[in-house]
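Colleague: got a predicted structure here, sequence first:
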Amino acid sequence: MEAIVESARRKGSVLVVGLDPDLSRFPTELLRSPRESGEESVLPGVVREFCLGILEATAPFAAAVKLQSACFELLGAEGVGVYSDVIREAERAGLPTIADVKRGDIDASASAYAGAHLSRFGARCVTVNPYMGADAVKPFLDEARRLERGGGTFTLVATSNPSSVAFQEATAPPMYEVAARLVADLGQKSGDYTDSGAVVGVTRPAVGARVRELLPEAVFLAPGFGAQGGGAAAVRPLLDRRGGGVIVNSSRAILYAHEGDPGADYREAAASAAKRSRDELREIGAGF
């Protein structure tokens, strides 16, 4: 987690750019050749070009990058290769990477997932599903600590999708509190924050405020900003007592900003959207 905190301080930004490549929304100039040739085999290369273009354009405004692994896996083995390439290039550009894989297995399987995404592919952090308890989270923390790269985990606690309420708030105590306590129990402090972070959506600010009470020293990865309707003001209840502790993800609003201006270069549009998001978050005092 230290790597992300240090990057946020250096950049003066808490913005995370989410890479969720969707070919149906790519700019036409990138897809023209594949469509004309009818060769699907070139599509992974198109995804690579798009993602690297977004990385270069948004790097000045972002603290980190989050890659949604499913979008790359959809392209098969070559897509996984692109996923690995983009992680490597982001890290070279000084952007710590979060592998958004939401794995939740145990024992040897969890260790294998951790080794794949944190060691072989080289991500700093990974998202994990705690439904199977500490056994599903600890192998990822163990691997991150072994690598000593300032990484860690972001455990799903209070997610931004609408139906999450029916599950995460249905029990007494609510499941999000149980998950938050697991995050607290597993974390080891390094610097100002622990290496065990939490996914807490900005679309549920009241719940986020309660999770912050339970996790005063954890970094929150906050989805739901931008395309999912969460605004900068909804980030405030998630902040810690220093006004930090939160990194905010925006994916579609940045990746596909060019859709609002068909004549715009997708990289320039993404850069403008990322700068705007960074500035909005600065205005509410979010920072490390």
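Modeller: Done, it's in.
Colleague: all contacts plus neighbour counts: C-alpha atoms, from now on.
Modeller: Will do.
Colleague: elements contacting the helix or strand containing residue 109?
Modeller: Using DSSP states H and E, residue 109 sits in helix 107-114. Counting contacts by 3 or more C-alpha pairs under 8 Å, 6 or more residues apart in numbering; DSSP states H and E, helix 107-114 packs against helix 138-147.
Colleague: before we move on, the earlier item: chain center to the helix holding residue 109, what's the gap?
Modeller: Here the centre of mass of C-alpha atoms in helix 107-114, compared against the chain's by C-alpha atoms, centre = their mean, to the nearest Å, lies 21 Å away.
Colleague: which positions within that helix qualify as buried?
Modeller: By neighbour count with 16 or more other C-alpha atoms under 10 Å, helix 107-114 contains the buried residues 110, 111, 112, 113, 114.
Colleague: out of these, flag the one nearest to residue 16.
Modeller: Using C-alpha to C-alpha, residue 114 is the member of the buried residues of helix 107-114 that sits closest to residue 16, with 21.5 Å.
Colleague: this is the comparison structure:
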Amino acid sequence: MTFFETLSEAPCDALTKCVGIDPTQDTLSAWGLDDTAAGARAFALTMLEAAHNNAPIVKPQIAYFERFGVEGYSVLTDIIKEAKDMGLLVLADVKRGDIGSTIDAYSQAWLGDKAPMQVDAITVTPYLGFGSLTPLLDRAYDTGAYVFVVARSSNPEGTTLQEHGNPKLWQTILDDIGTWEANRGNKTIGAVVGATVPADLKYALEQLPNAYFLAPGIGKQGARLENIKALTPDLKRIVVSSSRGLAAAGPKIADIREAIIQM
């Protein structure tokens, strides 16, 4: 089944849990692991084991693998395969954004059966113009992948740009998502709207009543689960992601599992 189909079968009364996999230098050090590709592999495998049967989605942050170069990408490719073998959905947090053949090339890397790092969903940024994403969105449509478009991010630095204009720029992006979906008749696109801005997340849920929303910011960025549980009766549409907060419970798998259960 596709990403959208899998999530749509979940019960409505619970948030959709997403386990972030961020092998940062600080986390690897705290776990007693070397700050190397091998250390990132050990960390990621532990997070996968903790997520298995406790959350439907894992979200590797690509930057923390890419920093190790070709060895990091080799580890990432293996981790994606291992996650899928476990039955986990993989959301690649890559935030790609470009134009024309370049964005299409990015999509070839991540989406579809021929992609070397095939995932179920991907994050993208639309701030070169929503239309610039068309080749990637078309590939996602054709392959059954899901795309989370960054609209209202969880970091405070994004506020000035994203809230510019009337209507606000991030609200215009939501309108673009809605128009694309209406024209294609398929559920391919949702949005990234931070859990740190629950009022904006509520607006987004109402504007796109069938879409899924990646809501980062739980834990280290200060967002609290209780602030978003009252936003919609269809809680499964909110994909809550925690990365560093869950990693802080490690390195014991049992402790990370318990932290995931408590999300």
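Modeller: Noted; the coordinates are in hand. No experiment lies behind these values; they were computed from the predicted model shown.
Colleague: would you map the helices across the stretch 1-150 of structure 1?
Modeller: With helices called from DSSP state H, counting those that start in this stretch, the stretch 1-150 of structure 1 shows them at 2-11, 28-37, 43-58, 69-73, 77-92, 107-114, 138-147.
Colleague: residue range for the shortest one in structure 2?
Modeller: In this case it means helix 69-73 of structure 1. Helix 69-73 of structure 1 corresponds to residues 62-66 of structure 2 when matched by TM-score structural alignment.
Colleague: what span of structure 2 is the helix holding residue 109 of structure 1 aligned with?
Modeller: Mapped onto structure 2 using TM-score structural alignment, helix 107-114 of structure 1 spans residues 100-107.
Colleague: what's next to that stretch, contact-wise?
Modeller: Residues outside stretch 100-107 of structure 2 that contact it (C-alpha atoms under 8 Å, 6 or more residues apart in numbering) are 96, 97, 132, 133, 135, 136, 139, 140.
Colleague: ok so, going back, distance to residue 257 of structure 1 added to the helices of the stretch 1-150 of structure 1, as JSON lines?
Modeller: Shown next, in JSON lines, are these (distance: least, C-alpha to C-alpha, whole Å):
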{"stretch": "helix 2-11", "distance to residue 257 of structure 1": "22"}
{"stretch": "helix 28-37", "distance to residue 257 of structure 1": "14"}
{"stretch": "helix 43-58", "distance to residue 257 of structure 1": "11"}
{"stretch": "helix 69-73", "distance to residue 257 of structure 1": "18"}
{"stretch": "helix 77-92", "distance to residue 257 of structure 1": "20"}
{"stretch": "helix 107-114", "distance to residue 257 of structure 1": "33"}
{"stretch": "helix 138-147", "distance to residue 257 of structure 1": "34"}
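Colleague: any idea what residue 119 of structure 2 aligns with in structure 1?
Modeller: Using TM-score structural alignment, residue 119 of structure 2 lines up with residue 123 in structure 1.
Colleague: that match against residue 99, yeah?
Modeller: Yes: at 6.0 Å, residue 123 of structure 1 and residue 99 qualify as touching, with contact defined as C-alpha atoms under 8 Å.
Colleague: mutual contacts of these two, please.
Modeller: Contacts common to residue 123 of structure 1 and residue 99, judged by C-alpha under 8 Å, 6+ apart, are residue 117.
Colleague: more neighbours, the two?
Modeller: Neighbour tally, residue 123 of structure 1 and residue 99, criterion other C-alpha atoms under 10 Å: the higher count belongs to residue 123, 28 against 24.
Colleague: grab the nearest non-local neighbour of that one.
Modeller: Distance criterion C-alpha to C-alpha, 6 or more residues apart in numbering; nearest residue to residue 123 of structure 1, sequence neighbours excluded, is residue 97 at 5.1 Å.
Colleague: ok, the nearest residue to residue 266 of structure 1 once chain neighbours are set aside to residue 251 of structure 1 distance?
Modeller: Leaving aside its chain neighbours, residue 266 of structure 1 sits nearest to residue 258 (5.0 Å; criterion: C-alpha to C-alpha, 6+ apart). Computed as C-alpha to C-alpha, to the nearest Å, the residue 258 of structure 1 to residue 251 of structure 1 distance reads 13 Å.
Colleague: the two: which has the busier surroundings?
Modeller: A count of neighbours by other C-alpha under 10 Å puts residue 251 above the other of residue 258 of structure 1 and residue 251, at 25 against 22.
Colleague: what does that one align to in structure 2?
Modeller: Under the alignment by TM-score structural alignment, residue 251 of structure 1 pairs with residue 243 in structure 2.
Colleague: surely its match and residue 17 touch.
Modeller: No: at 11.2 Å, residue 243 of structure 2 and residue 17 do not qualify as touching, with contact defined as C-alpha under 8 Å.
Colleague: what do these two both touch?
Modeller: Joint contacts of residue 243 of structure 2 and residue 17 (C-alpha under 8 Å, 6+ apart) do not exist.
Colleague: and residue 48 of structure 2, what's its match in structure 1?
Modeller: Aligned partner of residue 48 of structure 2 by TM-score structural alignment: residue 55.
Colleague: that match contacts residue 88, correct?
Modeller: No: using C-alpha under 8 Å as the test, residue 55 of structure 1 is too far from residue 88 to be in contact (11.4 Å).
Colleague: where's residue 37 of structure 1 relative to residue 31 of structure 1, distance?
Modeller: Counting by C-alpha to C-alpha - residue 37 of structure 1 and residue 31 of structure 1 are separated by 10 Å.
Colleague: I should have written residue 249 of structure 1 there, sorry.
Modeller: Using C-alpha to C-alpha, we find residue 249 of structure 1 at a distance of 26 Å from residue 31 of structure 1.
Colleague: over to residue 9 of structure 1?
Modeller: Counting by C-alpha to C-alpha, the separation of residue 9 of structure 1 from residue 31 of structure 1 is 37 Å.
Colleague: same check, this time on residue 147 of structure 1
Modeller: Distance from residue 147 of structure 1 to residue 31 of structure 1, by C-alpha to C-alpha: 39 Å.
Colleague: cool, and residue 78 of structure 1?
Modeller: 17 Å.
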